[in-house]
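K.L.:
sequence unknown, structure follows:
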């Protein structure tokens, strides 16, 4: 039986797919680490009994996030043919889901605060982690080439998670918490 721990990261570094070692606080590691965190939050959403009807859809999102993470965790020179790919159709799937939800939920009249139901709040946490991952991937793209579809997918996914939070609000018969700035 192999052990999960290697002790090779005890000095604060980790290996990319391909073997190069980087400090664990390198932007590349931060970027795919945030994608991994986002994947965990999508798992929390997928496992909620209220999301049973969209569990397989959320699992597909997790698969796309694993694809993104594996791409980001690889050296630029690593043979990309060994890695799964992201497609424009993956983004279209998110857009179609948002379009469907938007036909069913009331129009947005104000900014909304995360809350009203635990699952709504969890969708908002996933959305904000997604935005952080997107920012980190954009920052990484200033240092090395990043597949543009990754940034586009993360951008669209954060939109999807916002619309999903609103759809869950409706499904749970919970009132949206409108932001009312004090005067």
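P.N.:
That came through fine. Treat the numbers as computed from the prediction; the structure is a model and nothing was measured. Numbers count the residues shown, from 1 in each chain.
K.L.:
please count neighbours and contacts with C-alpha atoms only from this point.
P.N.:
OK.
K.L.:
where along this protein do the strands fall?
P.N.:
Using DSSP state E, the strands of the chain run over residues 13-15, 21-23, 112-113, 177-178.
K.L.:
out of these, which is the most enclosed?
P.N.:
Compared across those, strand 13-15 shows the largest average neighbour count, a mean of 17 (mean count of other CA atoms under 10 Å).
K.L.:
just how off-centre is it within its chain?
P.N.:
Centroid separation between strand 13-15 and its chain, computed with CA atoms, centre = their mean, to the nearest Å, is 23 Å.
K.L.:
swap in stretch 91-109?
P.N.:
The answer for stretch 91-109 is 18 Å, by CA atoms, centre = their mean.
K.L.:
please compare the first structure with the one that follows:
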């Protein structure tokens, strides 16, 4: 593949616009750049998660997800273009079924906590949800395929499941929300 980036600082965005892959320019605060930015941020957070000690199968899965998110970013940058395939959603469905099968049923909500890797997976999950909302917002303004929305929805679910898997590494567990603490705390706040 040839060199795609020859110059990083072009100054063309100084006017508050950004260039899309089809050579059109749009405002940086329009829905498409928002969606592109949220997907890029998610990919960056996954890169940070990949700095943690992870099981090799989880590492390989997340690296594949990074490539798929790059495809999604490319698709978002070119209106009407398709890069993210339906098969990518099916791969997430299979991973969800695989990792969720080994986990105990939840009896209560869990906190986005535990090990550093699990907490980072929760950060990725919340950014995936934001990226999904951005893609939904874009779809309300312009014609958009369902696959990107489905992919981000499944990915956020998978990241939740992986956070539980990562908390169990080395004998750990989920950090459960204790609703009675909320009730006791509310009593103390009343004057």
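P.N.:
The structure has been received and is ready for your questions. Worth saying up front: this structure is predicted, and the values here are computed from it rather than measured.
K.L.:
on that earlier part again, would you list the strands of structure 1 in a markdown table and tack on distance to residue 153 of structure 1?
P.N.:
Conversion of those to a markdown table gives the following (distance: least, CA to CA, whole Å):
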| stretch | distance to residue 153 of structure 1 |
| --- | --- |
| strand 13-15 | 25 |
| strand 21-23 | 26 |
| strand 112-113 | 23 |
| strand 177-178 | 28 |
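K.L.:
let me see the contact set for the residue nearest the centre of structure 2.
P.N.:
By CA atoms, centre = their mean, structure 2 has its centre lying nearest to residue 128, at 2.7 Å. Neighbour list for residue 128 of structure 2: 38-39, 42, 152-153, 155-156 [criterion: CA atoms under 8 Å, 6 or more residues apart in numbering].
K.L.:
can we see that at 6 Å?
P.N.:
Each residue near residue 128 of structure 2 by CA atoms under 6 Å, 6 or more residues apart in numbering is listed here: 152, 156.
K.L.:
need the counterpart of it in structure 1.
P.N.:
In structure 1, the residue paired with residue 128 of structure 2 is residue 130, using TM-score structural alignment.
K.L.:
among the strands of structure 1, which comes closest to residue 6 of structure 1?
P.N.:
Judged by CA to CA, the one of the strands of structure 1 that comes nearest to residue 6 of structure 1 is strand 13-15, at 10.5 Å.
K.L.:
report the aligned residue range of structure 2 for that closest one.
P.N.:
Mapping strand 13-15 of structure 1 onto structure 2 (TM-score structural alignment) gives residues 17-19.
K.L.:
and for residue 31 of structure 1, the neighbour number?
P.N.:
By other CA atoms under 10 Å, the residues close to residue 31 of structure 1 number 24.
K.L.:
now swap in residue 35 of structure 1 and tell me
P.N.:
Using other CA under 10 Å: residue 35 of structure 1 sits among 28 other residues.
K.L.:
nearest residue to residue 161 of structure 1 other than its sequence neighbours?
P.N.:
The shortest distance from residue 161 of structure 1 to any non-neighbouring residue, by CA to CA, 6 or more residues apart in numbering, is to residue 127 (5.4 Å).
K.L.:
so the one you found makes contact with residue 159?
P.N.:
No. Using CA atoms under 6 Å as the test, residue 127 of structure 1 is too far from residue 159 to be in contact (7.7 Å).
K.L.:
these two: who's more crowded?
P.N.:
Higher neighbour count among residue 127 of structure 1 and residue 159: residue 127, with 26 against 18, using other CA under 10 Å.
K.L.:
could you measure that one against residue 75 of structure 1, distance?
P.N.:
Shown here: residue 127 of structure 1 relative to residue 75 of structure 1, a distance of 28 Å by CA to CA, to the nearest Å.
K.L.:
same check on residue 159 of structure 1?
P.N.:
Using CA to CA, we find residue 159 of structure 1 at a distance of 29 Å from residue 75 of structure 1.
K.L.:
ditto for residue 113 of structure 1
P.N.:
39 Å.
K.L.:
and for residue 133 of structure 1?
P.N.:
19 Å.
K.L.:
likewise residue 180 of structure 1?
P.N.:
Taken as CA to CA, the span from residue 180 of structure 1 to residue 75 of structure 1 is 47 Å.
K.L.:
what is the burial count for residue 133 of structure 2?
P.N.:
Count around residue 133 of structure 2 with other CA under 10 Å applied: 18.
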